[in-house]
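**Q** Sequence and predicted structure are below.
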Amino acid sequence: MTDQDARRPPASIDETITLLREQDYLAGRGLATVIFLALRMQRPLFLEGEAGVGKTEIAKALAKGLNRPLIRLQCYEGLDVASAVYEWNYPAQMLDIRLSEASGLEDRERLEANLYSERHLIRRPVLQALARQGEAAPVFLIDELDRTDEAFEAFLLEVLSDFQVTIPELGTIRAAEPPIVIITTNRTREIHDALKRRCLYHWVDYPDAAQELAILKRKVPQAGEALSRQVVAYVQKLRTVDLFKNPGIAETIDWATALTELDRLALDPETISDTLGTLLKYQDDIARIRGGEGGALLAEVKADLLAAG
């Protein structure tokens, strides 16, 4: 991909909303504003919210809308520099040593320079995001940062402050153009203030009924109007119940898709019971809704929709 292939960042908040909508991501004005500012100010964007509200999809929509590469660092417990930034190709280095010994090469400095050269460097996501030469800056997604530990957070400070990393054998590698950095967290633990200060912040919440209905119409256009309204109203009610894990937008889409595959035109207690596995992902939650609360919620939904006309 060349710089000419990349689309320029949006020039206004309205353009940002349009760019995301073109990728089927419906963003409210608050979210579009902070995305626009992050692009203009070249600051990382820190997105916090419950799992399943669409944080990761924002990075995907931006990458697709701006025609930029998406580089994703999926965080997990125990993530270290070798997995996130770089490591040396040890087998290739050992092969070079053996070949040098076989050929009688005794120049130690030359051998060492060859061993720690670019051709033996394995670039992991952080280095890939910073070291793109002559190409459009990528969208760099640091996904679920809260799964890592504080030591990795501390390492990221240099990356997010100066868009550079230091490799002892090669020196400092600095991004020619800062990548578009999107950081997500499900808030399973608090992220240190030092990292947050380097970012613009936005809490991504569950959508309201009108926005979720609009999303569903885009993502599952084959679902009928009545079914879509019932699905959204039911999910909205379900999120007010004290569940272990509330259904996210992805689960709403999956449920509506499953219902259309079953040729359902409206919700009924039996269908809800049979398809709860597409909406809820914990047995205790499924048992609770299937055990009686599901029917009561459906009655409330139908009454509300009838009253609304």
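**A** That came through, no problem.

**Q** switch to C-alpha atoms for all contacts and neighbour counts from now on
**A** Noted.

**Q** what about the helices in the stretch 101-250 of the chain?
**A** 108-115, 125-130, 150-162, 193-196, 209-219, 225-238, 249-261 (DSSP state H, counting those that start in this stretch).

**Q** What's the end-to-end length of stretch 159-171?
**A** 14 Å (CA to CA, to the nearest Å).

**Q** residues of that stretch that come out buried?
**A** 159, 160, 163, 164, 165 (16 or more other CA atoms under 10 Å).

**Q** again, but for stretch 103-118
**A** 115, 116.

**Q** wait, which of the helices of the stretch 101-250 of the chain is closest to residue 55?
**A** Nearest to residue 55, of all these, is helix 249-261, at 10.6 Å by CA to CA.

**Q** Comparing the helices of the stretch 101-250 of the chain, which stretch has the densest surroundings?
**A** Ranked by mean neighbour count, those are led by helix 125-130 with a mean of 22 (mean count of other CA atoms under 10 Å).

**Q** other SSEs contacting that one?
**A** On a contact count with 3 or more CA pairs under 8 Å, 6 or more residues apart in numbering; DSSP states H and E, helix 125-130 meets strand 70-74.

**Q** And here is the other one:
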Amino acid sequence: LVEARGEGTHADIGDIMSREFLIARPLLRAVEEAAAGRPPVLLIDEIDRADEEFEAFLLEVLSDFQVTIPELGTIAAEHPPVVVITSNRTREIHDALKRRCIYHWIDYPDEAREVEIIRRRVPEVDERLAAELAGAMHRLREAELFKPPGVAETLDWARALQVLGAERLDEETIADTIGVILKYREDVETVRAAGLERLAGPPR
């Protein structure tokens, strides 16, 4: 492109396959930082949403903590980075990748902890409404739902109620806002059939 514009020659700009023209993405940056003696923490969030090609590449990185670039050679980490991988179980992760991980299951928080999260992230919601929300969400998660709501949905619900000016979680408010937390028609029908009033009760 430079030559076409008459601004220089190939020799002027150097080899386009050189490091100068390489855009380092997070995996390569993590290995480079580790190779320089500054091992970082690398977070790979929701690995199950990535394709199998990325998973295979990640397996190579986690096996040897190095990245090979044909035109530039191999960059190896002297001290491996700390790698944290999360999954929502939307698909199965390859066994070879799981064997390289220390598994830890993070369950839903208890009601008291969920109240703390609501109050911290949506401080406009008062203590009582936060407790009602946490209690309702825990009762919802006990139902046989296709997609039980998580903490993210709790916060979305809290923000929606705050925008609507709701002060209490009554049956009418739940009916008007249930689409904030349930995203499948079957789940909405299941909860309605069981009775919305069971969600509107006081915290347990």
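**A** Here it is on my side, so go on. Since this is a predicted model, take the numbers as computed values, not measurements.

**Q** what's the TM-score here?
**A** Once superposed, the chains reach a TM-score of 0.82 (TM-score structural alignment, normalised by the length of the second structure), with 201 aligned residues with a CA RMSD of 2.9 Å.

**Q** follow-up on the earlier one: what is the nearest of the buried residues of stretch 159-171 of the first structure to residue 269 of the first structure?
**A** residue 160 (50.4 Å).

**Q** Count the residues that sit near residue 102 of the second structure.
**A** Using other CA atoms under 10 Å, residue 102 of the second structure has 8 neighbouring residues.

**Q** What separation do you get for the aligned residue in the first structure for it and residue 159 of the first structure?
**A** The criterion is TM-score structural alignment: under it, residue 102 of the second structure has residue 200 as its aligned partner in the first structure. In this view, residue 200 of the first structure and residue 159 of the first structure are 15 Å apart by CA to CA.

**Q** What of residue 289 of the first structure?
**A** Counting by CA to CA - residue 289 of the first structure and residue 159 of the first structure are separated by 46 Å.

**Q** re the thing from before, contacting residues for the nearest residue to the match of residue 102 of the second structure once chain neighbours are set aside?
**A** What sits nearest to residue 200 of the first structure in space, not counting adjacent residues and going by CA to CA, 6 or more residues apart in numbering, is residue 45, at 4.9 Å. Residue 45 of the first structure makes contact with 34, 35, 38, 181, 182, 183, 199, 200, 201, 202, according to CA atoms under 8 Å, 6 or more residues apart in numbering.

**Q** Those in strands, which ones?
**A** Taking DSSP state E, the ones among these that sit in strands are 181, 182, 183, 200, 201, 202.

**Q** Return the closest of these with respect to residue 86 of the first structure.
**A** Distance to residue 86 of the first structure across these (CA to CA) is lowest for residue 181, with 18.4 Å.

**Q** what residue of the second structure takes the place of the closest one?
**A** Checking TM-score structural alignment: residue 181 of the first structure goes with residue 83.

**Q** gap between its match and residue 181 of the second structure?
**A** 31 Å.

**Q** same check, this time on residue 160 of the second structure
**A** Distance from residue 160 of the second structure to residue 181 of the second structure, by CA to CA: 10 Å.

**Q** do the same with residue 188 of the second structure
**A** Using CA to CA, residue 188 of the second structure is found at 9 Å from residue 181 of the second structure.

**Q** quick one: which of those two has more around it?
**A** Per other CA under 10 Å, whichever of residue 188 of the second structure and residue 181 has more neighbours is residue 181, with 22 against 16.

**Q** pretty sure the more buried one contacts residue 154?
**A** Yes. Under the criterion of CA atoms under 8 Å, residue 181 of the second structure makes contact with residue 154 at 7.1 Å.
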